[in-house]
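>>> please find the sequence and the predicted model below.
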Amino acid sequence: MALDGAWTHGQTVVNDVRLHYVAAGEEDDPLVVLLHGFPEFWYSWREQLPALADAGYRVVAPDMRGYNRSEKPPGVGSYRTAELVGDVVGLIDRFGDSSSARIVGHDWGGLVAWETAIRYPEVVDQLAVLNAPHPAAYRRELRRNSDQWRRSWYAVSFQLPLVPEALLGARDCAGVGRLLRETANPGTFDEDDLRRYREAASRPGALTAALNYYRAALRGNLRREIREWLGFGGRSAVVDAPTLLIWGERDPALVVELTEGLDGWVPDLRVERLPEATHWVQNDRPDDVTERLLAFFGE
């Protein structure tokens, strides 16, 4: 392992994939797993890592499969939800002193966190999700809310082969930096932050792997919709774990209605909305997010 300030870097193999991770805190402390979103990497948790460790937690923030220094298995199928969830379960088994952990996820990491709690409730002690919709609520809003359809155009465009890679990857992933800069509050990401994100996305195969999350998800959702239309029903989407949903209300991609009407799926839920925060909520308002996470975990 290499030491980098308040944390260490390492690599491990779980679920047949090699993942790079950053860890902080004592090995026998309660485990917290931090899952980043698109187009980020472990660095998106740089403010929360030392704070959670100082509060007495063992914190592990992986580069999710395909991102930055983690392995990039080929093919869209390698990024199916089942595989992403399997990575999280493997990390909990690898780093936890028990068979469960607290899970925090943002954006795509939040979607994977939701699905982990739904599919493997026994491994999730507490769940915290930042600007990522519960999957059933997202389908609900797509069906009834034209504004959410309009905001989701980018996910549809990502289904095209090669074109998104060309647009985002040109000039050393300038499009990635532009996406972060133009959708966050002014000053959220400085030039060093943007350089780091561009470098991570520029690693061979990283951009295609990140886009394959969207491609695999759409194919899986279409299959689910067809099964439900044919009358085969669907699996339960209930989350048993105590859950905190933190939501930056200035999110250009997700409507705030996604935070409403969740009781049937998430019985033990607290929603914390941050009116001045954007989609990049733990970067826009790092102290507010950390404070809420610590209060929630301390209950």
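Here it is on my side, so go on. Numbering: from 1, shown residues only.
>>> from here on, contacts and neighbour counts on C-alpha atoms
Will do.
>>> and the residue nearest the centre of this structure?
Residue closest to the mean C-alpha point of the chain, counted by Cα atoms, centre = their mean, is Gly109 at 1.3 Å.
>>> so where does that residue fall, helix or strand?
Assigned by DSSP states H and E, Gly109 falls within helix 108-119.
>>> show me the strands in the stretch 151-299 of the chain, by range?
All strands of the stretch 151-299 of the chain, identified by DSSP state E, counting those that start in this stretch, fall at 243-250, 269-278.
>>> just the buried positions in the first one, please.
Read it as strand 243-250. 243-250 (16 or more other Cα atoms under 10 Å).
>>> presented hereafter is structure B, for comparison with structure A:
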Amino acid sequence: MQALQGTIVPDGVTSRFLWVNDLHMHILEAGERSAPLVLFLHGFPELAVSWRKILVPIADLGYHVVAPDQRGYGRTTNGNGSAPTVDFEDDVHPYKVLNLVKDVVALAFALGYWQAAAVVGHDWGSHIAGYCALVRPDVFRSVVMMSMPMPGPPSLPFDIGPQESPPITFSIFSQSARDQLAKLQPPCKYYISYFAGPSANDDMLNAPEGLHRFLRAYFHTKSADWPINDPHPLQSREPTELAKLPHYYMMPLDATMPEAVAPHAPSEEEVALNKWLTDDELAVYVAEFQRTGFQGGLNWYRGLQPQYFHELAVFAGRRIEVPAMFLSGRQDWGVFQTPGALQKMSREVCSRMDEEDVVLVDKAGHWVQQEQPEEVVRHIGRFLGKAFSTTIPT
């Protein structure tokens, strides 16, 4: 596999490979390799290049910045050179949260660091960054979680009597939840259970309108460019409340993801006005996912199923004790898709998250680091400057 080249890789950013865990991992990096390390973890359906507008400005603040193509994505491959997964029937265990955290720990060590000044994650990367800080605070000395609040590890029943049972909660993977959503008018299904299912990869890879147009519509509808995005807190996880989410989260029951977003695709005029994701930049995503498919990233959603996710309850009650920040776009429904998660994260899960470090950036939706990169750099730079008045050891 070749290093990434072309205009999407800014001057000052290097594309290279190194061995990490069981992966031949592709990374983008900038800054002096002797400087404190900051890791950037992308989400779905993204790549290391999603941080292209962030890497050099953060490096210029005095950091060694590294953004990997994570497990199942882009140019990162298995040790034998094959893509980490291409089939829904492949083993899910490598995509469980703790193994994804191990990938990040192994990346820091492979780069020659016992500690990283910060781990920064967006979307799915936010979830993994949060667990990095929760599980290995000795390695990750601060954390920035973007666009996906971390509600903490699964809970265990506390101080219950011998005849009592744990409370039953609404689970997005349960048949009961699916039945309740299907009975709504109009009938719905939740995108996470769809992404964890067997058809999502083929649906998206073979979208009737083509992969380029599908990804354009998907990125558009989750951005501040789509005027329908006016997020607000939901009152509960009841199906009637979740049904208020837009179609890219709460999908029409019989729709594929391409069918869910196609009616809201941008016009040619809107595409021409888009400066944060030009057609040439989007073409890089299209080429990479056309080559690898989406199943590697979709396996992360499969890893959320209870039989895999509940092992994280071993950390029940544990808090993130390092300095923490949450940063998102103000027009991002991801902030509120899990009712109460934002408040729980800032008040309970993180012991060192200051009020000023819960930031919603104006004129940005879900892709905040691409839509408003200058603001993201400003806030991350402020946070790191406050968290570290002295140099972090390498």
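Good, I have the coordinates. Note that the coordinates shown come from a computational prediction; the quantities given were computed from them, not determined experimentally.
>>> TM between them?
After superposition, the two chains reach a TM-score of 0.86 (TM-score structural alignment, normalised by the length of the first structure), with 287 aligned residues with a Cα RMSD of 2.8 Å.
>>> about what we covered before: redo the buried residues of strand 243-250 of the first structure as TSV? Include distance to Val89 of the first structure.
Shown next, in TSV, are these (distance: Cα to Cα, whole Å):
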residue	distance to Val89 of the first structure
Thr243	18
Leu244	20
Leu245	21
Ile246	23
Trp247	25
Gly248	28
Glu249	30
Arg250	32
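>>> and the strands of the stretch 151-299 of the first structure as a markdown table, adding distance to Trp7 of the first structure?
Output for these, formatted as a markdown table (distance: least, Cα to Cα, whole Å):
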| stretch | distance to Trp7 of the first structure |
| --- | --- |
| strand 243-250 | 25 |
| strand 269-278 | 27 |
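>>> of those, which is nearest Phe189 of the first structure?
strand 269-278 (12.3 Å; Cα to Cα).
>>> next, the angle strand 243-250 makes with that closest one.
In terms of direction (axes from the mean of the first three to the mean of the last three Cα atoms, to 10 degrees), strand 269-278 of the first structure departs from strand 243-250 by 20 degrees.
>>> for Pro198 of the second structure, give its distance to Gln290 of the second structure.
With distances taken as Cα to Cα, to the nearest Å, Pro198 of the second structure is found 18 Å from Gln290 of the second structure.
>>> in the first structure, where's the longest helix?
helix 206-229 (DSSP state H).
>>> which positions within it qualify as buried?
206-218, 224.
>>> show me what contacts the residue in the first structure that Met146 of the second structure lines up against?
Aligned by TM-score structural alignment, Met146 of the second structure pairs with Leu130 of the first structure. Counting by Cα atoms under 8 Å, 6 or more residues apart in numbering, Leu130 of the first structure touches 104-107, 110, 245-247, 281-282.
>>> now Val76 of the first structure
Val76 of the first structure neighbours (Cα under 8 Å, 6+ apart): 209, 212-213, 215-216.
>>> could you dump the residues you listed into JSON lines and include distance to Arg144 of the first structure?
Converted to JSON lines, those look like this (distance: Cα to Cα, whole Å):
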{"residue": "Ala209", "distance to Arg144 of the first structure": "31"}
{"residue": "Asn212", "distance to Arg144 of the first structure": "27"}
{"residue": "Tyr213", "distance to Arg144 of the first structure": "24"}
{"residue": "Arg215", "distance to Arg144 of the first structure": "23"}
{"residue": "Ala216", "distance to Arg144 of the first structure": "23"}
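>>> which one of the residues you listed is nearest Val256 of the first structure?
Distances from Val256 of the first structure to the contacts of Val76 of the first structure, taken as Cα to Cα, are shortest for Tyr213 (23.1 Å).
>>> the closest one pairs with which position in the second structure?
Taking TM-score structural alignment for the superposition, Tyr213 of the first structure sits opposite Trp300 in the second structure.
>>> I figured its match was touching Pro94, is that so?
No: when contacts are counted by Cα atoms under 8 Å, Trp300 of the second structure is not listed as touching Pro94 (9.1 Å).
>>> distance-wise, check the closest residue to Phe219 of the second structure other than its chain neighbours relative to Gly329 of the second structure.
Nearest-residue entry for Phe219 of the second structure: Trp367, 7.9 Å, with adjacent residues in sequence omitted and distances by Cα to Cα, 6 or more residues apart in numbering. Separation of Trp367 of the second structure from Gly329 of the second structure (Cα to Cα): 8 Å.
>>> Ala137 of the first structure and Pro252 of the first structure: what is the separation?
Relative to Pro252 of the first structure, Ala137 of the first structure is positioned 17 Å away (Cα to Cα).
>>> pick out whichever of these two has more residues nearby.
Ala137 (18 against 14; other Cα atoms under 10 Å).
>>> Asp190 of the first structure: neighbouring residues, count only.
10.
>>> what's the counterpart of it in the second structure?
In the second structure, the residue matched to Asp190 of the first structure (TM-score structural alignment) is Thr278.
>>> equivalent analysis for Ala23 of the first structure, please.
Using TM-score structural alignment, Ala23 of the first structure sits opposite Glu29 in the second structure.
>>> what's the helix or strand for its match?
Assigned by DSSP H and E, Glu29 of the second structure belongs to strand 23-30.
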